[in-house]
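Q: Build me a model:
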Amino acid sequence: MGASASRGQVARIPAPEPEPEEAALGLNQLPPELLLVVLSYVPPRTLLRSCRHVCRGWRALVDGQALWFLILARDHGATGRALLPLVRSCLPPARNGRLCPLGRFCLRRPIGRNLIWNRGGQEGLRKWMVRQGGNGWLVEENGPAVPGAPSQSFGTSFRWCLKKEFLDLEEEGLWPELLDSGKIEICVSEWQRARDGSTCVYRLLVQLLDANQTVLDTFSAVPDPSQQWNNNSCLWVTHVFSNIKMGVRLVSFEHWGEETRFWAGDYEARVTNSSVIVRLCLS
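A: I've put the predicted structure just below:
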């Protein structure tokens, strides 16, 4: 006897219809004025290194002035409020295919920032042009704290040691019309300290130069030699270049030091927190 088995039919259930997706709105579909607002919240480094290379439209926005004015307008401090009208008055006309000077300005933020990168030996002697005397320059701990200075300083030896740095103000983000506006000043300063129990001499020379390295203005400080028992005395040397002449494009910052007892290994005329700061004339 055979039993017959019925083979069941598997019912096919139709898959649900996918719900229609809302069309994604790309940034390029935004009106240009809204896209400018969005891009103004992107860090300047990203704007210049990435966004500028997305397409021709984005490049035109990044190269133009409107985007950078939006970024500058968010600084509501005293400097920011003074900066915006000054920039409007001295910004050169836009040129097709060239980045607006405000791009580098917003990237570098040169106003109110110390333009000397290695101000106290955090990176050894990098960025400095050096002439060694005696045992040469040494980076050492400050010992007693120096107000506002890094924990390290540069020390000189028993023969004259010289250190110099050139600052290109245009490379730092300042453009010629702004430099020649008569509305900025340059403040230079440095802490100098002598070790207790020794004597030393020190000199600071700062020069403002044009693009051909012609000297337009000079500040020189030659304090009296330190006495042997000086209780680790500190001296703050500072000067403000105001009424800056037309054509200033470079700053030369150099200092010398020498331990005058000529003891090998005794590092004196320690200097730290070397500073060059461009400021707006707010008065």
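Q: C-alpha from now on. contacts and neighbour counts both.
A: Fine.
Q: how near is residue 248 to residue 171?
A: 13 Å (CA to CA, to the nearest Å).
Q: meant to ask about residue 217, not that
A: From residue 217 to residue 171 the distance is 20 Å (CA to CA).
Q: ok, now residue 88?
A: Separation of residue 88 from residue 171 (CA to CA): 20 Å.
Q: structure for this one too, so we can compare:
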Amino acid sequence: MAALWQHRALSPAQPRPSWQVRFEDHWELRRRGVPPPKDPNWRALYALKPFQRNLLQNPNPEGLSTSEPAPPCPPKAPWMLLNPQGTFKGWQISTEPLPVGKEATLPHYSWSVKQQRIDLLAEGLWEELLDLYQPNITIMDWYENSKLASCVYQLHVQLLGTDQVTVIGEFHHVAQEGDQGGANKNWHHVSHVFERYSPGVRFVHFLHKTKDAESPSGYHRTRATDSSVSVQLRD
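A: Modelled structure (predicted):
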């Protein structure tokens, strides 16, 4: 693939633009054999820093730290659980009620669903890179073992084509803790790397579900934090 750069070599009378040099050298594109973009805006690409950064907006909307247990979550009314404004900007938020038993006794469970769709081209990646080189796309997330139920978390990620419907790659994780006892509510880590996927990927759809429970004392939540979608060039 290194040969693809040859036709862009400029004569001594036409020195390379400094932004192009900075971008190419910083990411070592030639050494890695990365095909160049067509008609690039090198300054914009350099500013976007498309590799190794988190492409999700507000990945830690509640300001929680995985280095220590999640602080107590005061019971709240359902409509107060998540505010789609402010720190949750960028997330599409919804609730999926779960079936209630015949006796309709508490607790009642529901999924809190947060999702984002990332436009990879808008984030500074380019078609030749995604179709020919296919950089790694890494997904990471942390969720609280709230012990509200045997399964308190799900993660569903899809690599989508231009039409935002065609699924080119996908990853699913359903937590099965099986332990509702005790007071230890540690953070659990989930990760996956998409490698050597088929050409055509243009979007990443990230969706996770965390379980909530309505009890006599109010609503209690399972929380997630430090969600991440990033792109890496291979060495």
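Q: more crowded one of residue 248 and residue 171 of the first structure?
A: Between residue 248 of the first structure and residue 171, residue 248 has the larger neighbour count (other CA atoms under 10 Å), namely 24 against 14.
Q: Please name the residues that touch whichever residue in the second structure pairs up with that one.
A: Under the alignment (TM-score structural alignment), residue 248 of the first structure maps onto residue 201 of the second structure. By CA atoms under 8 Å, 6 or more residues apart in numbering, residue 201 of the second structure lies in contact with 130, 131, 159, 160, 161, 162, 168.
Q: where exactly do the strands run in the second structure?
A: 92-97, 108-119, 136-144, 153-160, 167-174, 187-194, 203-215, 218-220, 224-232 (DSSP state E).
Q: Output these in TSV; the columns should cover mean neighbour count and distance to residue 12 of the second structure.
A: TSV is the format used below for the strands of the second structure (neighbours: other CA atoms under 10 Å; distance: least, CA to CA, whole Å):
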stretch	mean neighbour count	distance to residue 12 of the second structure
strand 92-97	14	51
strand 108-119	19	37
strand 136-144	20	36
strand 153-160	22	42
strand 167-174	15	43
strand 187-194	16	41
strand 203-215	22	39
strand 218-220	19	67
strand 224-232	21	33
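Q: so which of those gets nearest residue 181 of the second structure?
A: When these are compared by CA to CA, strand 136-144 sits nearest residue 181 of the second structure, at 14.3 Å.
Q: Can you state the residues of the first structure onto which that closest one aligns?
A: Going by TM-score structural alignment, strand 136-144 of the second structure sits over residues 185-193 in the first structure.
Q: now stretch 43-59 of the second structure
A: Going by TM-score structural alignment: stretch 43-59 of the second structure matches residues 103-119.
Q: what's the span of that stretch from first residue to last?
A: 26 Å.
Q: in that stretch, what's buried?
A: 103-108, 110-111, 114-119 (16 or more other CA atoms under 10 Å).
Q: contacting residues around the residue nearest to residue 113 of the first structure when sequence neighbours are not counted?
A: Using CA to CA, 6 or more residues apart in numbering and skipping the chain neighbours, the partner closest in space to residue 113 of the first structure is residue 277 (5.7 Å). Counting by CA under 8 Å, 6+ apart, residue 277 of the first structure touches 110, 111, 112, 113, 114, 115, 186, 187, 188.
Q: looking at the second structure, which of these still make contact?
A: Here is what carries over to the second structure from the contacts of residue 277 of the first structure, by both residues aligned by TM-score structural alignment, their matches' CA atoms under 8 Å: 111, 112, 113, 114, 115, 186, 187, 188.
Q: would you list every one of the helices in the stretch 1-150 of the first structure?
A: Using DSSP state H, counting those that start in this stretch, the helices of the stretch 1-150 of the first structure run over 32-39, 44-49, 56-63, 66-72, 78-90, 101-108.
Q: so what does the fifth one touch, helix or strand wise?
A: Okay, so that is helix 78-90 of the first structure. Here helix 78-90 of the first structure touches helix 66-72, helix 176-179, strand 268-280, going by 3 or more CA pairs under 8 Å, 6 or more residues apart in numbering; DSSP states H and E.
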